[in-house]
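A.B. asks: Sequence and predicted structure below; questions after.
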Amino acid sequence: MKAMLSEAPGGPETLVLKEHPLPEPGKRQIRIRVRAAGLNYPDTLIIRDLYQMRPPRPFAPGGEVAGEVEAVGEAVTGFAVGDRVLALTGFGGFATHVCADAGSASKIPDAMPFEDAACFVFTYGTSYHALKDRAALKAGESVLILGAAGGVGVAAIELAKVAGAKVIAAVSSEEKAAFCKECGADETIVYPREMDRDAQKTFSTQIKKLAGGEGVNVVYDAVGGDYAEPALRALAWEGRFLVVGFPAGIPSIPLNLTLLKVNQIVGVFWGASVMRDPKAHAANMADLFEMYAKGQIKPRISARYPLKDAPKALQMMQDRKVLGKVVLEVD
């Protein structure tokens, strides 16, 4: 088999494509012949030893794959050789073959291409868990999505619209704003790359104006940094602030803001929730597959690369130039 390996900590340019021993599935594992692998921001962190998971080297990044079951380990039920599946692997997905826990895999509909499947569970799983399970988003409410042009952001736009909410997409460029409009956002805000106090006040005022009334009911924050506080200030009474990620840095929040409008700051750790409550995850996946079949949601794949160009694709992700999703097509 071939794998795009991280042999030492570093950026995408340190990855090398090499022959690697074919893995054998362990107990409750399946081996997948990878046909497509989705890219996600944690892939840029794990190769630099900046992620909470630090696999022993050499390892391949890639936490989300789709392909066919090639071998089944001991005590696996519900899967057979030849099944078309998607799976969360944590790492190892940038390869022709990978072993995954059967509990992290799902059979995919026959009509779903492998490319869509490889870009499906991480983004839609995260955003559905966030909006449904953590924020209890209701029809008629409003939601602000920070970093809305990225994978989880676009998924949040689509899922919020399915829920009947008003969506305000906040992004860093006019190109990204136009893209979010195409994805279903009702309103957009282009925020500056550098957010000083004056810019924060302007940003918060813009959010409130577009939301109408007292502000937004839900903030979906996949950015963090200096963007978090003005978004929190723009929450309405009993608003919910979802902490999804912080590529712009971990923010410092004045907690008195939560008291003034009885707001909630809610953590979204989707990966842990999948492990702790697999039945709820399975129910959410059934909902998402149904939405996909109805055409309500669909991964917005803006770029496709062969496995050998994984470093180029990851650099694009690291530079925040991705609109929607990027996928590796694995021969």
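C.D. replies: Done, it's in. Numbers count the residues shown, from 1 in each chain.
A.B. asks: contacts, neighbours, all on C-alpha from now
C.D. replies: OK.
A.B. asks: The helix or strand residue 177 falls within packs against which elements?
C.D. replies: In the assignment (DSSP states H and E), residue 177 maps to helix 174-182. If you count contacts as 3 or more Cα pairs under 8 Å, 6 or more residues apart in numbering; DSSP states H and E, helix 174-182 packs onto strand 166-171, strand 187-190.
A.B. asks: 10 Å - rerun?
C.D. replies: Applying 3 or more Cα pairs under 10 Å, 6 or more residues apart in numbering; DSSP states H and E, we find helix 174-182 packed against helix 151-162, strand 166-171, strand 187-190.
A.B. asks: So for the protein, the centremost residue is which one?
C.D. replies: The chain has residue 123 as the residue nearest its centroid, 3.3 Å off, counting by Cα atoms, centre = their mean.
A.B. asks: then this one, side by side with the first:
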Amino acid sequence: MKAVQFSEPGGTEHIAEVDVPTPEPAPGQIAIAVRYAGLNFVDVLARRGVPGYATGWPYVPGMEVGGEVAAVGEGVDGFAVGDAVVAFTVDGGGLAETVVAEAGLAARVPDGLALERATIVPLTWATAVGLADAAHVSSKDRVLVTGAGGGVGDALAAVLSLRTPRCVVGGTSANSAGRLAAVYRPAVRDAEFGAAARKANDDELFDVVLESIGGDVASASLGLLAPGGRYVSYGAAAGQPDPAAPAPADLRRNNWTTAGFSIINRARADARAVGALIAAVFALAEAGSGWELPAPRVVAWDEAIDAHIAQAENRSPGKTVVAVRGS
């Protein structure tokens, strides 16, 4: 079968389309004939060799797929060949014609929901729901999302809107600020990011910071946390060293709560917990909550490598999925 593969960690010269053996499901798994594969920044981190993403080399990226069940492994109930499903393929493999996934990280697609829209749920939108839960966001809160410009940022805007916080500021590049203004108060991530974010928040501190950039942005964001605030780190896209954590005395004095969130590590440790997040997204989409899962940008298979590179270079706003097979 055809697949996109990273031959070794490093630059874009290590990306190629290859032929690889078609995988078979092990006990507890299903095999999926992939129609759509979501592109995510975790694929970029995997290619760069950041620990915790690629499970070995060579590596086929892709952690989010939609398609039909092609085979069912031993001990799996609730799925049949031909079912339309989505899955969080936590060990990669999704940018290929067939992938295997843990049954606990897969879900049937609700009737009437287009498969390309459903494909953005298992990692992207499940992350947004998990973050809103981890930070206990409420209508009283002022919220900062430091990485508002990508797929998770778009999902967070919608998920947070259901909790009606007082203010939501989104950290963004200068190129994406205009696009995001409809759902965030944008703050450009430059040398003055901290001041810009606070100005966008009516010169107030933030009750919740959802931080995915790391390095200098993380350091600036820690300085924006109000007394009683909650800070959740869920990424380090900048590739810079993490700032020093607040001292215990500062945590006590300010009643701060700090936490980490990794949907990948949670999926590897407790597939049911992430399966519940996937189910929660579908439940919200079907509940008449005032929004629907958006249509992602769809690119053809022969554009997949260029689309991955564009995402790595911050030239890909919003969410992109690759059409792996024809309808």
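C.D. replies: All right, it came through fine. Fair warning: this is a prediction, and the values are worked out from it, not measured in the lab.
A.B. asks: about what we covered before: columns mean neighbour count and distance to residue 270 of structure 1 on top of the helices and strands packed on helix 174-182 of structure 1, output as JSON lines?
C.D. replies: Shown next, in JSON lines, are those (neighbours: other Cα atoms under 10 Å; distance: least, Cα to Cα, whole Å):
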{"stretch": "helix 151-162", "mean neighbour count": "25", "distance to residue 270 of structure 1": "12"}
{"stretch": "strand 166-171", "mean neighbour count": "26", "distance to residue 270 of structure 1": "22"}
{"stretch": "strand 187-190", "mean neighbour count": "19", "distance to residue 270 of structure 1": "26"}
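A.B. asks: what sits against residue 2 of structure 1?
C.D. replies: By Cα atoms under 10 Å, 6 or more residues apart in numbering, the contact list for residue 2 of structure 1 reads 17-22, 60, 94-97, 307-308, 330.
A.B. asks: Mark which of those residues are part of helices, please.
C.D. replies: Taking DSSP state H, every one of the contacts of residue 2 of structure 1 sits outside helices.
A.B. asks: Make CSV out of those and add distance to residue 157 of structure 1.
C.D. replies: Shown next, in CSV, are the contacts of residue 2 of structure 1 (distance: Cα to Cα, whole Å):
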residue, distance to residue 157 of structure 1
17, 36
18, 38
19, 40
20, 39
21, 41
22, 39
60, 31
94, 28
95, 31
96, 32
97, 33
307, 29
308, 32
330, 29
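A.B. asks: I only care about those that end up buried; give me the PyMOL line for that.
C.D. replies: Here is the PyMOL command that selects the buried residues among the contacts of residue 2 of structure 1 (16 or more other Cα atoms under 10 Å):
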select buried, resi 17+20+60+94+95+96+97+307+308+330
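A.B. asks: Could you tell me where stretch 114-125 of structure 1 falls in structure 2?
C.D. replies: Mapped onto structure 2 using TM-score structural alignment, stretch 114-125 of structure 1 spans residues 115-126.
A.B. asks: and the matching stretch, how far from the chain's centre?
C.D. replies: When C-alpha coordinates are averaged (Cα atoms, centre = their mean, to the nearest Å), stretch 115-126 of structure 2 and its chain have centres 9 Å apart.
A.B. asks: Now flag whichever of the contacts of residue 2 of structure 1 is closest to residue 113 of structure 1.
C.D. replies: Taking Cα to Cα as the measure, residue 113 of structure 1 sits nearest to residue 330 out of those, at 13.2 Å.
A.B. asks: Map that closest one onto structure 2.
C.D. replies: With the correspondence set by TM-score structural alignment, residue 330 of structure 1 lines up against residue 324 in structure 2.
A.B. asks: Now do the same for residue 238 of structure 1: its match in structure 2.
C.D. replies: Aligned by TM-score structural alignment, residue 238 of structure 1 pairs with residue 228 of structure 2.
A.B. asks: residues near its match, how many?
C.D. replies: 15 (other Cα atoms under 10 Å).
A.B. asks: swap in residue 271 of structure 2?
C.D. replies: 20.
A.B. asks: Please enumerate the helices of the stretch 101-250 of structure 1.
C.D. replies: Taking DSSP state H, counting those that start in this stretch as the test, the helices found in the stretch 101-250 of structure 1 are 114-118, 121-128, 151-162, 174-182, 197-211, 228-233.
A.B. asks: Which strands or helices does the shortest one pack on?
C.D. replies: Based on contacts counted as 3+ Cα pairs under 10 Å, 6+ apart, the elements that helix 114-118 of structure 1 packs against are strand 29-38, strand 64-72, strand 84-88, strand 301-306, strand 325-329.
A.B. asks: which is the next helix or strand following the first one?
C.D. replies: Tracing the chain past strand 29-38 of structure 1, the next element assigned as helix or strand by DSSP H and E is helix 41-46.
A.B. asks: ok so, going back, format the helices and strands packed on helix 114-118 of structure 1 as CSV; extra columns: distance to residue 274 of structure 1 and mean neighbour count.
C.D. replies: As requested, those are exported to CSV (distance: least, Cα to Cα, whole Å; neighbours: other Cα atoms under 10 Å):
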stretch, distance to residue 274 of structure 1, mean neighbour count
strand 29-38, 16, 27
strand 64-72, 14, 25
strand 84-88, 10, 26
strand 301-306, 25, 15
strand 325-329, 22, 26
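A.B. asks: Ok, which of these comes nearest residue 159 of structure 1?
C.D. replies: Nearest to residue 159 of structure 1, of those and by Cα to Cα, is strand 325-329 at 15.9 Å.
A.B. asks: Mind reading off the mean deviation between that closest one and structure 2?
C.D. replies: With mean Cα distance after the TM-score superposition for structure 1, strand 325-329 of structure 1 departs from structure 2 by a mean of 0.8 Å once superposed.
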